[in-house]
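*Asks:* sequence first, predicted coordinates after that:
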Amino acid sequence: MTKVVITGSNGLLGQSLLNLLLDASKYQVFGFSRGKNRSGREDFTYVSIDITEEVTLKKELLKIQPDFIINTAAMTHVDVCESEKEACDLLNVEVVKWLKEVSEEISSHIIHISTDFIFDGKKGYYKETDIPNPLSYYGLSKLKSEEVLKNSKIDFTILRTILVFGRVYDMSRSNIVLWVKSMLEQGKEITIVEDQYRMPTYVEDLALACKISMDKRATGVYNIASSELLSVYKIAQQIAEAFGLNKSLITPISTSTLNQTAPRPPKTGFDLSKTNKELGFYTKTFKEDLERFKKTL
């Protein structure tokens, strides 16, 4: 049995991964997260842990000796990262260093989640080989975490992704699809930026990409997102259409009116050709993903 540790197992991706790997029944899965197990599953080993405590984290990993560590834990709130840089660095960079140090000792393969926010968003459709230039501290912290792995001697896979959405058993935070759906269902008017462009990622696809990376022992950097670049305003409109909600409640605005603490890249999106070719993994359009998601609700 392949031993897999999932950090952040209570999160959206963490719980999706648990479901996928446990249903495949060829993995021995260990979930690391704070507080109680929120996944609704008992058929794995849950470790209640604060992974920002180095000694505890390393001790638990050395005890388990996992073949793979899938690191889904991160501080992802972009404006909070800007104002709480130390906390951001601790979870997004230091923890990755500690995971790398343990992996060097026990030859684990790390699968690490990164982001489109490592780019400045001037051109869009980024390749894995494009030069990063983060605009925010969050983006910088994720770039630093990538460098930790790239400068190591261990086997690693970095999966860069964009605006992850979906739903799991017990959610601690929302995502763009659930938020837009909820607001429109309540008949509330919402304003959405029309000058930022993204390719949202269905969490089931991101979980599957993690599994494929493990099964193929793929190393290096891969892009994972839906297949079409859309303005965030268009994304919101497609959510309304998919769930039969009132599109006229959505008003387009420009980024400059938002006064956000951290700057956002205007146009990201990924070139997915390497992922298609090397992982044999093809994602769908956001519209198609919404239809798949609807069936699970």
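*Replies:* Looks like it arrived, so ask away. In this text, all values refer to a predicted model and were calculated from it rather than measured experimentally.

*Asks:* only C-alpha atoms for contact and neighbour calcs from this point on.
*Replies:* OK.

*Asks:* list the contacts of residue 237.
*Replies:* 247, 250 (CA atoms under 8 Å, 6 or more residues apart in numbering).

*Asks:* structure two is appended below for comparative analysis:
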Amino acid sequence: MGFTYHLTNKKDNQATQVSFLEYISTVTKKVLITGSNGLLGQKLLDKLRNNSTYTVIATAKGVDRYLEEGYSYESLDVTNHAEVIAIMQKHKPDHVIHTAAMTNVDACESDKELCKKLNVDAVQYFIEACKQTGAHFIHLSTDFIFDGADGPYDENAVANPLSYYGQTKLESELLLINSDIAYAILRTIIVYGVVKDMSRSNIILWAKGALEKGQKINVVNDQYRNPTLAEDLADICVLAMEKRAQGIYNASGKDFMSILEIVERVADFWNLDKSLITPISAETLNQSAKRPVKTEFILDKSVKELGYNPHSFEEGLKIVNNQLNHN
């Protein structure tokens, strides 16, 4: 026997019987997450799947790797126009958090066709779908839209990408800016963290793992970033969703340091041998894609308008350590 609920029409004070699913749809917001198998995607599921305010639809290409309760899962290839439109029409989400992207900077340089499909064309498909459904679109972007010559950067700074990856992320931003949908662009820098099913590593886990094995590592000493804890990035996604934020927001960590200092602080935190670390210049790596030198972000707008409050780098390392100890 199904439960029924009574909704009262304020205008005529008449109560109407509705089913449980109909009732839930009146008190919850639907959020569709792309790239739900990734680091940020899984952190978003951690935060939203047991939140009674939201009905969560997780999407990624292939099978679900998160494998918990409290959400539904759909396989979705974001480069397939028909699939994007069909999923959006089926679920009609109130919000889309678009974390899916091609982020390997050198791979983007060598496979520009795939990079454009994932980073630009997919966003165009979602813009079309959001026009049809009225969904609010939250898009993840990057510090690599800047050349690193004159930071720190606020949200109004002039972009000048050095790599094809940065170029595609800037193109996707411009698509949204020139669209007439509701959107928020969240720009971030070097995301780190740990989830139970890691499809790829990040600088913190790489450095910790290598040093624990006694491996010598070369680390760039002439590039500077704000490393971003994945939980903090998930937090600002949720804040932007709850406020139905419009426009561009910086969404990085608050501590600014060289890549070398990031790794040295990892070594200090876990009491690892820093003599295994050799500082090198980025030029010696001969990477196919150019990287900006300094991409410090000014977070004032995100703090003031969204209530963003990222952890310090050491606090972030403590969170990662606790999670590693409990996995």
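*Replies:* The structure has been received and is ready for your questions. Model, not experiment: these values are computed from the prediction.

*Asks:* how far off centre is whatever helix or strand residue 241 of the first structure lives in?
*Replies:* Per DSSP states H and E, residue 241 of the first structure falls inside helix 232-242. Using CA atoms, centre = their mean, to the nearest Å, the distance from the centre of helix 232-242 of the first structure to the centre of the chain it belongs to is 21 Å.

*Asks:* repeat for stretch 115-131 of the second structure
*Replies:* 16 Å.

*Asks:* what does it correspond to over in the first structure?
*Replies:* Residues 88-104 of the first structure are the counterpart of stretch 115-131 of the second structure, counting by TM-score structural alignment.

*Asks:* which other residues reach that stretch?
*Replies:* Contacts of stretch 88-104 of the first structure (CA under 8 Å, 6+ apart): 51-52, 54, 58, 61-62, 73-75, 81, 108-110, 138, 141-142, 144-145, 148-149, 152-154.

*Asks:* just the buried ones among these, please.
*Replies:* Those of these that meet the buried threshold are 51-52, 58, 61, 73-75, 81, 108-110, 138, 141-142, 144-145, 148-149, 154, by 16 or more other CA atoms under 10 Å.

*Asks:* let's see which of the contacts of stretch 88-104 of the first structure end up in strands.
*Replies:* Helix and strand membership here follows DSSP state E; of the contacts of stretch 88-104 of the first structure, those in strands are 109, 110.

*Asks:* contacts only, for residue 77 of the first structure.
*Replies:* With contact set as CA under 8 Å, 6+ apart, residue 77 of the first structure has these partners: residue 138.

*Asks:* aligned partner of it in the second structure?
*Replies:* In the second structure, residue 77 of the first structure lines up with residue 104, judged by TM-score structural alignment.

*Asks:* any idea how far its match lies from residue 236 of the second structure?
*Replies:* Distance, residue 104 of the second structure to residue 236 of the second structure, by CA to CA, to the nearest Å: 23 Å.

*Asks:* next: residue 166 of the second structure.
*Replies:* To residue 236 of the second structure, residue 166 of the second structure is 22 Å away according to CA to CA.

*Asks:* the two: who's more crowded?
*Replies:* Under the criterion of other CA atoms under 10 Å, the comparison of residue 166 of the second structure against residue 236 puts residue 166 first, with 28 against 23.

*Asks:* is residue 253 of the second structure in contact with residue 227, as I believe?
*Replies:* Yes: contact status for residue 253 of the second structure versus residue 227: in contact at 5.4 Å, counting by CA atoms under 8 Å.

*Asks:* my read: residue 254 of the second structure touches residue 232, true?
*Replies:* No: using CA under 8 Å, residue 254 of the second structure makes no contact with residue 232, being 10.4 Å away.

*Asks:* can you check which residues contact both of these two?
*Replies:* What both residue 254 of the second structure and residue 232 touch, as defined by CA under 8 Å, 6+ apart, is the set 310, 311.

*Asks:* tell me the contacts of the residue of the first structure positioned farthest from its centre?
*Replies:* In terms of distance from the mean C-alpha position of the first structure, residue 248 ranks first, at 30.4 Å (CA atoms, centre = their mean). Going by CA under 8 Å, 6+ apart, residue 248 of the first structure touches no other residue.

*Asks:* not counting its neighbours along the chain, what's nearest the equivalent of residue 154 of the first structure over in the second structure?
*Replies:* Using TM-score structural alignment as the criterion, residue 154 of the first structure maps onto residue 181 of the second structure. Here the nearest residue to residue 181 of the second structure in space, its sequence neighbours aside, is residue 131; by CA to CA, 6 or more residues apart in numbering that works out to 6.1 Å.

*Asks:* good, wrapping up.
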